[in-house]
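Engineer: Sharing a sequence plus its predicted fold:
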Amino acid sequence: MARGRLGRCGRRGRCARGALLACAAWAAGWALAAALLLRAHPGAVPERCTDEGSRRILAALCQDYRGGVLAGDLCEDLCEARRLLYRRCLHYEGGKKVLQADWRGRPVVLKSKAEAFASFRPPGLPGDADGDQDVPEAELLLLVAGEVRSALGLELSNSSLGPLWPGPRGRGRLASLWSLLQQEEFVLLSLLQGLSRHALPVLGSCGHFYAVESLAAGSPRHRALFPLHGAPRSQAQAVSAVALSFLDLVSHFDNDFSHRLHLCDVKPENFAIRRDFTVVAIDVDMAFFEPKMREILGQNCTGDEDCNFFDCFSKCDLRVNKCGAQRVNSNLQVVCDKIFRHWFSSARTSPAISPRLRRQLRRAVQECADPGPAGSPPRATPAFWKLRSLLQATLRELRAAN
C-alpha cells in the first residue's frame, strides 16, 4: 500500500506541494469572490458596533454643535450640561447608528440613519438665500412638505406639519431639520406623535440624531418572543393580552389614518411591550403608508417572487411584466405568521389553556396566516374578529381559573 501511494505521488514531497498549491488556489478564489461581493454590495459585511466608535460619533456631533453647524433641543444636555449621557452601542446596520443613553435619569435610544451630519443633503433654499432667516415661512413650509412627500408619499397641508416644524429659527436649526427630514422613520414617528399609542414618541433631537423611549425589544431567543415573566398561567394571560394588543395595532394601522400603514418587516426585534401589555412598534424603517407602498410595489418583474418586498407581497402581471401596486397580503396575515404561530402552535400553546380553546386558536391562526388561493384578497376582517373573540375567551378562562 505504501509503495502504491509513493508511486502515484512520484518524487518525495510532490503530493504535499500539490496539496499546498491547490489550497492556495482555493483560498485565492474565495478571497477574489469576497472582494467582488464587497465591491458590488459594500454593506454586505456589518459594521462593528463599538463604544469607541459611538463616543467618537457623539464627539463629532458636539463639535459641530459648538461650531454652530447644527442645533437641537437635546444638544445642550448632550454636549454641555451632561444630562444626556451615552451608555452603550446597540447596533450599526446599513449606516444606521442606534445608541443607548440616559437622559436626566431616563433611558432613551439615540438614532440616526448615518454617522456624519455632512452625509445629509443641505436644504435647497430658494434664490440666493444664505440662511433660513432670509426665507419666508410659507416657502420653508413648502420645502418641508416636499420632503415629507418624498419620504412618505404623503401630501400634507401646512397645518399638518406642526410636529415637524422647529419653532424659533436660528443658525444650524434648518440644516438640522433637513437632516432629520431625510430619515423616514423620524418623519413617520413625528407625524404619529400623540396619534398612536402603538408608536414611539420622538423625545427630542440634536443635529441628525433623534431620541426615542428605550423599551426592551422582543427576540426569538425568548421562549415567548418577549420578556414575559411569572408562572405558566400568568404567562399565558400575558401572551393573550399581548396578542390582543397586536390585533389592536393591526386595526389601528389599517383603519385610523387617512391611508393604511403597511408593516413590511414584522419580527419580534421590531416591537416591544409596555407594562400594561401594549405593543409598540419600535423600528418603523420598513413601514409605509399606502401611496408609498404602491410606489414601492409597482416594479418590473418576470414572476411573483420579484414582487415580494420583505413582508409585503404583490403579484406579477406577466402580460406587462409589472408588479401590481396593490399589496395582496396584509399586516394581520404577517403578524399571524411571524408572531402568533409561535404562541399558538400545538407544541407551544400553554397547557393552562383548555384543550378546546387551544385547538380553536391553532386553527384560527393557521387560517389567518394562510394567504389563500392565488389572487384572492386578504381575508383580514373575518380572521381578525375570530381571533379577537377567541383571545378574549382565553383571557376570561384564565382569569376564572385564577
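Structural biologist: Structure's in. What do you need? Numbers count the residues shown, from 1 in each chain.

Engineer: C-alpha only now, for contacts and for neighbours.
Structural biologist: OK.

Engineer: Pull out the buried positions in the top strand by length along the chain.
Structural biologist: Criterion DSSP state E: the longest strand present in the chain is strand 84-93. Across strand 84-93, burial judged by 16 or more other C-alpha atoms under 10 Å covers 84-92.

Engineer: Please, where are all the strands along the stretch 51-200 of the chain?
Structural biologist: 84-93, 96-103, 106-112 (DSSP state E, counting those that start in this stretch).

Engineer: Quick one: those as TSV, columns for distance to residue 178 too.
Structural biologist: As requested, those are arranged in TSV below (distance: least, C-alpha to C-alpha, whole Å):
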stretch	distance to residue 178
strand 84-93	22
strand 96-103	17
strand 106-112	13
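
Engineer: Count the neighbours of residue 39 for me.
Structural biologist: Around residue 39 there are 11 other residues, counting by other C-alpha atoms under 10 Å.

Engineer: next, the one to line up against it:
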Amino acid sequence: MLCKSFKRMNACRSVRCFLTGLLILVITIILLLICKIRLQRIADTEAKGTLADLCYQYTTKRITGSLCQDLCDLETLKFKSSISGGSNKNVILMEWHNSLMVLKSRVRDQNNLSPLTVWETNENQERVLSAPTVDFFETVISNEVGSLLQTKLEGDKRGLIVKLSDEKYDPENEKPSVAYMNTLMNLVQQEEYVNFKFYRKLTEFPQVLGYCGHFYGVEYIPPDQMLSSITLRTYRNRMPWKHRAMIALKLLDLFTSLDGNFAEAAEETHMCDVKAENFGVGDNLEVKVIDGDMIFSSSKMKSILEEEDCSKHSDCDFFDCEGICEVSKGRCTNRRRNFNIQVLCRDIFNTGIRGTQLLSNPPANFKKSIRSEVIKCSHLSRQEWRDFKPESDPSMDLRQLLLDSCLLPTT
C-alpha cells in the first residue's frame, strides 16, 4: 500500500510539473506576442511620423519628388505598416493605386546624409536655403556617384542626372530648385537607390517607382517566402519540385547576368550579402533582388578589400566576399578568393545547416547528382581557379540537371 501511495504521489507531482511547465510556456508565448504587437505599434507610429515629416518638408518646398503629391495631397499613397524589422533602414509598406509598394531609405533622418546646400540668414534675418549653381550641382552629383560606384560611367554629367531622377531636368530652360537638388543629393548617397537605377534594365531587380525626399519607392516583392529554411521545411511537401527547381534556375540566371554588367560598364559585379531574405519571389516565380546595398563593381570591391591589416585570409573577408591576406606583409590584397555563384551554391542551394531547403528532396534519380554538383560548386579546388576566377561556369552541369529534372512528370 505504501509503495502505491508513493507512486500516486510521484504521478501527481509529474502531472503538476507538466501542467506548470505548460502554463509557463503559454504565458511566455502570450508575453512574446504582446511584446511583438507593441513593438509593431511603436514602429508604425514612428513610420507615420516619418511620412508626416516628409509631407511637411514637401509642402514647405524643402524636398521634391514624383511620389510626394500622391503621399501628401491626393492620398493615393497610403500607409500599410512598417516592415523595417528593427534595422537602421526605414522600410514602409504602402498601397499605391491598389498595388503594394515599399518606401525605403538607408537612414531614418535625412540629417544623417550630407547636405548639398546649407541654411543661411538673409538681410531680413530669415533662414533660407543657399542655392548652388547648376554646374556645381552636376559636378557634386557626378563625383558622389563616381565615388560610390568607382567605375567609368557612360555619358555626361547632365545625362547622369536624367538617369537618376524621375523628374524633368532641363537647366537650360528652367533652373532646378534647391529642393530638387537637395533631394537628388540625398538619394545618390544611398547605394541601393543608385544600384537599382543602374540595373533598371535587368528584370531581376525591382523597378524604382518614384521618390519623395530621401525615400524611394520600389515594387513590392514578398521576401523570404520560398527561399527561407523555416518556410521550406514547413511547406516543401506542398511546393512541387518543379517550382523549386525553376526558382534555382532563376537565381542562376540572376547571378550570371551580374558578371560583366555592373552599372552598364564592362566590370564584374560582386554581391557580398547572399542570404534568403535578400531575394523575393513573385507569383510567377520570378526572382528579384530586394536588398541592393551590398552590390559592388570590381573597382569598388578592390578598394574595400585592400583597406585592412591581416594575419590570415578571414581577416580580409567583407561579409560574403572573401579576401586574401598577404601574410608576409600583414596586409589584405585587393583580390577576392571566392565568387558570386560559389556563395549562391554554399548559402542557398546547399541543404545543410548553412543553406536553405530550396533543393531538398529532389526526384530520386537526380538526388545524388544534384547534391554532388552543389558541393562541387560550393567548394572549388585551387586548380579550377585562374587568377582567382573559375575558367568556366561551375554551375553549368547543375543548371542542366535542374532543367532535366523539370521535365519529369509533376509529383
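Structural biologist: It's in. Just so it is clear, the structure is predicted and the values come from calculations on it, not from any experiment.

Engineer: By how much does the longest strand of structure 1 deviate from structure 2 on average?
Structural biologist: For strand 84-93 of structure 1, the mean deviation from structure 2 after alignment is 1.5 Å (mean C-alpha distance after the TM-score superposition for structure 1).

Engineer: Give me the contacts around that strand.
Structural biologist: If you take C-alpha atoms under 8 Å, 6 or more residues apart in numbering as the criterion, strand 84-93 of structure 1 is touched by 46-51, 54-55, 74, 77-78, 97-104.

Engineer: Kindly recompute the last result at 10 Å.
Structural biologist: Contacts of strand 84-93 of structure 1 from elsewhere in the structure, counted by C-alpha atoms under 10 Å, 6 or more residues apart in numbering, are 43, 45-55, 58, 74-79, 97-115.

Engineer: what does stretch 314-323 of structure 2 give?
Structural biologist: 270-275, 294, 301-302, 304-310, 312-313, 324-326, 331-340, 343-344, 347.

Engineer: Stretch 143-157 of structure 2 too?
Structural biologist: 135, 137-142, 160, 163-164, 185, 188-191, 194-195, 262-267, 295-303.

Engineer: now stretch 55-68 of structure 1: which residue numbers in structure 2?
Structural biologist: Structural correspondence for stretch 55-68 of structure 1: residues 48-61 of structure 2, per TM-score structural alignment.

Engineer: got the contact list for the counterpart of residue 356 of structure 1 in structure 2?
Structural biologist: Under the alignment (TM-score structural alignment), residue 356 of structure 1 maps onto residue 365 of structure 2. Residue 365 of structure 2 makes contacts with residue 405, as judged by C-alpha under 10 Å, 6+ apart.

Engineer: how close does residue 365 of structure 2 sit to residue 375 of structure 2?
Structural biologist: 17 Å (C-alpha to C-alpha, to the nearest Å).

Engineer: Also residue 259 of structure 2?
Structural biologist: 22 Å.

Engineer: Without its sequence neighbours, what residue ends up closest to the most centrally placed residue in structure 2?
Structural biologist: Compute the mean C-alpha point of structure 2, and by C-alpha atoms, centre = their mean the closest residue is residue 291, 1.0 Å away. Excluding the flanking residues, the one nearest residue 291 of structure 2 by C-alpha to C-alpha, 6 or more residues apart in numbering is residue 278, at 5.1 Å.

Engineer: is it true that the one you found touches residue 288?
Structural biologist: Yes - using C-alpha atoms under 10 Å, residue 278 of structure 2 is in contact with residue 288, at 8.7 Å.

Engineer: and the two? which has more neighbours close in?
Structural biologist: The neighbour comparison of residue 278 of structure 2 against residue 288 (other C-alpha under 10 Å) goes to residue 288, with 22 against 16.

Engineer: May I have the residues that are in contact with the nearest residue to that one once chain neighbours are set aside?
Structural biologist: Nearest residue to residue 288 of structure 2, sequence neighbours excluded (C-alpha to C-alpha, 6+ apart): residue 204, at 4.4 Å. Each residue near residue 204 of structure 2 by C-alpha under 10 Å, 6+ apart is listed here: 250-251, 253-255, 257-258, 279-280, 286-290.

Engineer: hang on, isn't residue 345 of structure 2 packed against residue 373?
Structural biologist: Yes - in this structure residue 345 of structure 2 lies within contact range of residue 373 using C-alpha under 10 Å: 9.1 Å.

Engineer: where do the contact lists of these two overlap?
Structural biologist: 379, 395, 398.

Engineer: The aligned residue in structure 1 for the last one: neighbouring residues, count only.
Structural biologist: Put plainly, it is residue 398 of structure 2. Under the alignment (TM-score structural alignment), residue 398 of structure 2 pairs with residue 387 in structure 1. The number of residues packed near residue 387 of structure 1 is 22, by other C-alpha under 10 Å.
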